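Asker: What would the 3D arrangement of this be:
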Amino acid sequence: MIPAYSLGEELMKRGHRVALLTDERGAKIPGIFEEGQVHILPTGRLSGGPLAKLKGLRSIWTARKMALELIKTFQPTAVVGFGGYPALPTLLAAHRSKLPTIVHEQNAVFGRVNRLMARKVGAIATAYKKVERLDSKYAHKVHVVGNPVRQAILDIRTQDFPPFLPDGIFRVLVTGGSQGASILSDVVPDGLAMLPTHLRRRLQVTQQCREEDIDKVRERYAAHEIPAELATYLNDLPDRLAWSHLFIGRAGASTIAELTVAGRPAILVPLPIATDNHQTFNVKDMVEAGGARSIQQPQFTAKELAKQIQKMAMDPASLENAALAAHKCGYPNATQDLADLVESAGGDPLTDTIRIRPSEQGLATAKESLARTSDQKESV
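Answerer: Sure, this is the predicted structure:
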């Protein structure tokens, strides 16, 4: 939802009309699409047993019919899908209506819905140069743009890494996504407590926890005499990230995008049940660059966490170098580049202003993948 929201804001700034079609869960996320139109469609999944798949197909068909009616009313000149089953009915309706379509893949593994639509869409925008399960026969459609992030995260990119002095405060930010992660609540307090005394005494921790975990985590930090601020939701997360020396958390696409744009080092624990194990692939670029360390969940123990933190934080220069490495992995122009791609799809046959990063898989020109003979319209 964050990449979709960021793109929508950019397109509205450029004078376009924007509508969001999503499911009930997406529409409930606070603070997004307050100015654009929002339409809720039923969600269907093609998983489970025969009855579950049949029910999913019916929901998708119903949502497709609703999307077709909305397309007639809104008259868009381009449709952009951000993966996931909520995007499928609208993409199918757009293809039926012969509209220019684009999919954006946030993860380093091409998602199931995007795989289903790859043959039908005009362009595929990706967040990584190498994307697993993306068939090479679609390489001519690929545009590497990165993952759009919020402006508050972009603002961090121009700021210096917070001073990390031998006797200064060591600020650690811990989150597990929008709902927290119990594994972090179980491991992180004890892992931080195992750090050498001179490092442990400098700690200042901010941690997002599940509501059912927060009292337990608070007791652990108190027992270890580690100052910690805990919350179930951090509405000032960009400010927290700006002042942090080290991030500990999951490896979701938006998390990686924000860490690399902001330039903050991290210890990442990929979610083992993520579809197609995509979080393990998400961390590869950042780890190989030296901006992060990845610990698979079965190996994520207090002892292993303490060992990895020491490797990164015992020498102030090491942590600063990791921050610089993370910074180099970021795509700060992702929102603008994706908006350019959308405009080239929905406008005249082609404008030469599109700014795209070359893909190692082979990148087609916008003319090859998106040239259309439609007239310029007002809405996107």
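Asker: drop to CA atoms for contacts and neighbour counts, all remaining ones
Answerer: Noted.
Asker: any idea what sits nearest G177, other than its immediate chain neighbours?
Answerer: Among residues not flanking G177 along the chain, R250 sits closest, at 6.8 Å (CA to CA, 6 or more residues apart in numbering).
Asker: so what's the one you found up against?
Answerer: 175-177, 268-271, 279 (CA atoms under 8 Å, 6 or more residues apart in numbering).
Asker: Those in helices, which ones?
Answerer: Q279 (DSSP state H).
Asker: closest to N114 among the contacts of R250?
Answerer: Q279 (16.8 Å; CA to CA).
Asker: Around the closest one, count how many other residues there are.
Answerer: Residues near Q279, counting by other CA atoms under 10 Å, number 24.
Asker: And this one, please, so the two structures can be compared:
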Amino acid sequence: MRGPILVTAGGTGGHMFPALALARELRGRGEPVAMVTDRRGARFMPEDLEAHLVRAGSPTGSLPRRLAGICALVAGIFDAWRVARRLKPRAAASFGGYASVPAAIAARLAGRPLLLHEQNAVFGRANRLLARFAEVIALSFEATSAVPERGRARLVVTGNPVRPGFEADPAGYRAPGPNEPIRILVIGGSQGARIFSDVVPAAVALLPAELSRRLRIEQQCRPEDLARVADAYKAHGIAAEVAGFFTDMPAHLARAHLVISRAGASSLTEIMAMGRPSILVPYAAAADDHQRANAEALARAGGAVRMLQASFTPVALAAELTALAAAPERLEAMATAALATFRRDAAGRLADAVLALVPATGESP
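Answerer: Coordinates of the predicted model:
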């Protein structure tokens, strides 16, 4: 009997979404799959795919927190070892986040080959811990920094898989004409970033009336910010939809002429997949400043404007919005560059890479 491919990821959407994309691709090829994550990751699991939960923690922060995190990781390795011993996986694919460490180590202790996938333009800390054990390291960005030199892994650039539904309009992107509505989508990751609630309405209030009346804003906010953001737009006569969460993100992206967003890997990949121009404001406290590296990668390709959080003020944003609205050809060039940067079929390339590690017999050793 064939053992499954073990797919493991940390408990955030940035790690779980590409892991689930690989799981779907493998299952579509008739391959059995076992998902391993922690309790946080379980909330992203679809009903038709079982999650094997392990304990995990982060070995960072204060000394007590580091010790607690290390103890949780050790306990998680025992959890994952029991899963691996029972399921006998043929190979493992790990997508980063500290919750991926136990299953990846358990797979290697069981003698199974390991593939690592890095979603960001900076190699993550959990993946750095695991790099020495990997046969293959798959990157989303060709110029990913901090990839460990040690180890025997082969580097491949696969891109970052996206969830179903994020596909560019075959008709392409068309910037709004001089008197047409301008649709702006404002998103801040799994929860709306508070800085967008503070800055975007204030920036819109500074725009000339002939521009502000054309705006159609769709903004994701934290629940505690919903009322004040909606009131701010209403006070200036701006048509706006404000929500704590958008359930149909592909539809919102598809109708957007411009996206204002953080620069997490999942959000960035979805923006590129849909071919949308964007203003990216990296989260300044992200580990290893990886959001800044992500934003710079797309900005260098011509697909985005990068604004650092320290300089993301109402005046600066109003100036950028005014400049972009006056240059539809620039918006269209950014959209073209964003789509060109997206690597299609990343899940397929990842599936090819991990299946290439499986012994030719296809049986678990």
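Asker: hang on, the earlier thing: for the contacts of R250 of structure 1, which one is nearest R293 of structure 1?
Answerer: L268 (6.2 Å).
Asker: Which residue in structure 2 occupies the aligned position of the closest one?
Answerer: Aligned counterpart of L268 of structure 1 in structure 2: L280 (TM-score structural alignment).
Asker: about what we covered before: please report how far the corresponding residue of structure 2 for the residue nearest to G177 of structure 1 lies from L331 of structure 2.
Answerer: Matched to structure 2 by TM-score structural alignment, R250 of structure 1 sits across from R262. When distance is defined by CA to CA, to the nearest Å, R262 of structure 2 is 19 Å away from L331 of structure 2.
Asker: ok, now T247 of structure 2?
Answerer: Distance from T247 of structure 2 to L331 of structure 2, by CA to CA: 26 Å.
Asker: do M249 of structure 2 as well
Answerer: Taking CA to CA, one finds M249 of structure 2 at 20 Å from L331 of structure 2.
Asker: For the two, indicate the residue with more neighbours.
Answerer: Between M249 of structure 2 and L331, counted using other CA under 10 Å, the more crowded position is L331 (24 against 14).
Asker: The more buried one: which element?
Answerer: helix 328-341 (DSSP states H and E).
Asker: The helix or strand following that helix maps to which residues in structure 1?
Answerer: The element immediately downstream of helix 328-341 of structure 2 (helix or strand, assigned by DSSP H and E) is helix 346-355. Using TM-score structural alignment, helix 346-355 of structure 2 corresponds to residues 334-343 of structure 1.
Asker: average offset between the matching stretch and structure 2?
Answerer: Mean deviation of stretch 334-343 of structure 1 relative to structure 2 after superposition (mean CA distance after the TM-score superposition for structure 1): 0.9 Å.
Asker: Number of residues surrounding the counterpart of V74 of structure 2 in structure 1?
Answerer: Counting by TM-score structural alignment, V74 of structure 2 corresponds to W61 in structure 1. Residues lying near W61 of structure 1 (other CA under 10 Å) number 19.
Asker: what's the counterpart of T206 of structure 1 in structure 2?
Answerer: Under TM-score structural alignment, T206 of structure 1 pairs with E218 in structure 2.
Asker: Now for that match: which residues touch it?
Answerer: 183-186, 240-242, 252.
Asker: Buried among these? Make that a PyMOL selection.
Answerer: In PyMOL, a selection of the buried entries from those looks like this (16 or more other CA atoms under 10 Å):
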select buried, resi 183+184+185+186+240+242+252
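Asker: and which of the contacts of E218 of structure 2 is nearest to R132 of structure 2?
Answerer: V186 (39.4 Å).
Asker: Tell me the counterpart of the closest one in structure 1.
Answerer: Checking TM-score structural alignment: V186 of structure 2 goes with V174.
Asker: Who are the contact partners of that match?
Answerer: V174 of structure 1 neighbours (CA under 8 Å, 6+ apart): 184, 205-208, 247-249.
Asker: Excluding chain neighbours, what is closest to the alignment partner in structure 2 of E320 of structure 1?
Answerer: Under the alignment (TM-score structural alignment), E320 of structure 1 pairs with E332 in structure 2. Using CA to CA, 6+ apart and skipping the chain neighbours, the partner closest in space to E332 of structure 2 is A175 (6.0 Å).
Asker: try L305 of structure 1
Answerer: Using CA to CA, 6+ apart, the closest residue to L305 of structure 1 is G191 (5.6 Å).
Asker: Quick one: neighbours of the equivalent of F74 of structure 1 over in structure 2, just the number.
Answerer: The alignment partner of F74 of structure 1 in structure 2, by TM-score structural alignment, is L87. Counted by other CA under 10 Å, the residues lying close to L87 of structure 2 total 16.
Asker: contacting residues for the alignment partner in structure 1 of F141 of structure 2?
Answerer: Alignment note (TM-score structural alignment): F141 of structure 2 maps to Y128 of structure 1. By CA under 8 Å, 6+ apart, Y128 of structure 1 lies in contact with 107-108, 144-146.
Asker: Likewise for S244 of structure 1?
Answerer: 162, 170-173, 264.
Asker: Now do the helices in the stretch 1-150 of structure 1.
Answerer: 2-13, 24-27, 50-74, 88-96, 112-117 (DSSP state H, counting those that start in this stretch).
Asker: Can you check which part of structure 2 the second one sits on?
Answerer: Pointing back at helix 24-27 of structure 1 there. Counting by TM-score structural alignment, helix 24-27 of structure 1 sits on residues 39-42 of structure 2.
Asker: Please apply the same query to the fourth one.
Answerer: Helix 88-96 of structure 1 corresponds to residues 101-109 in structure 2, going by TM-score structural alignment.
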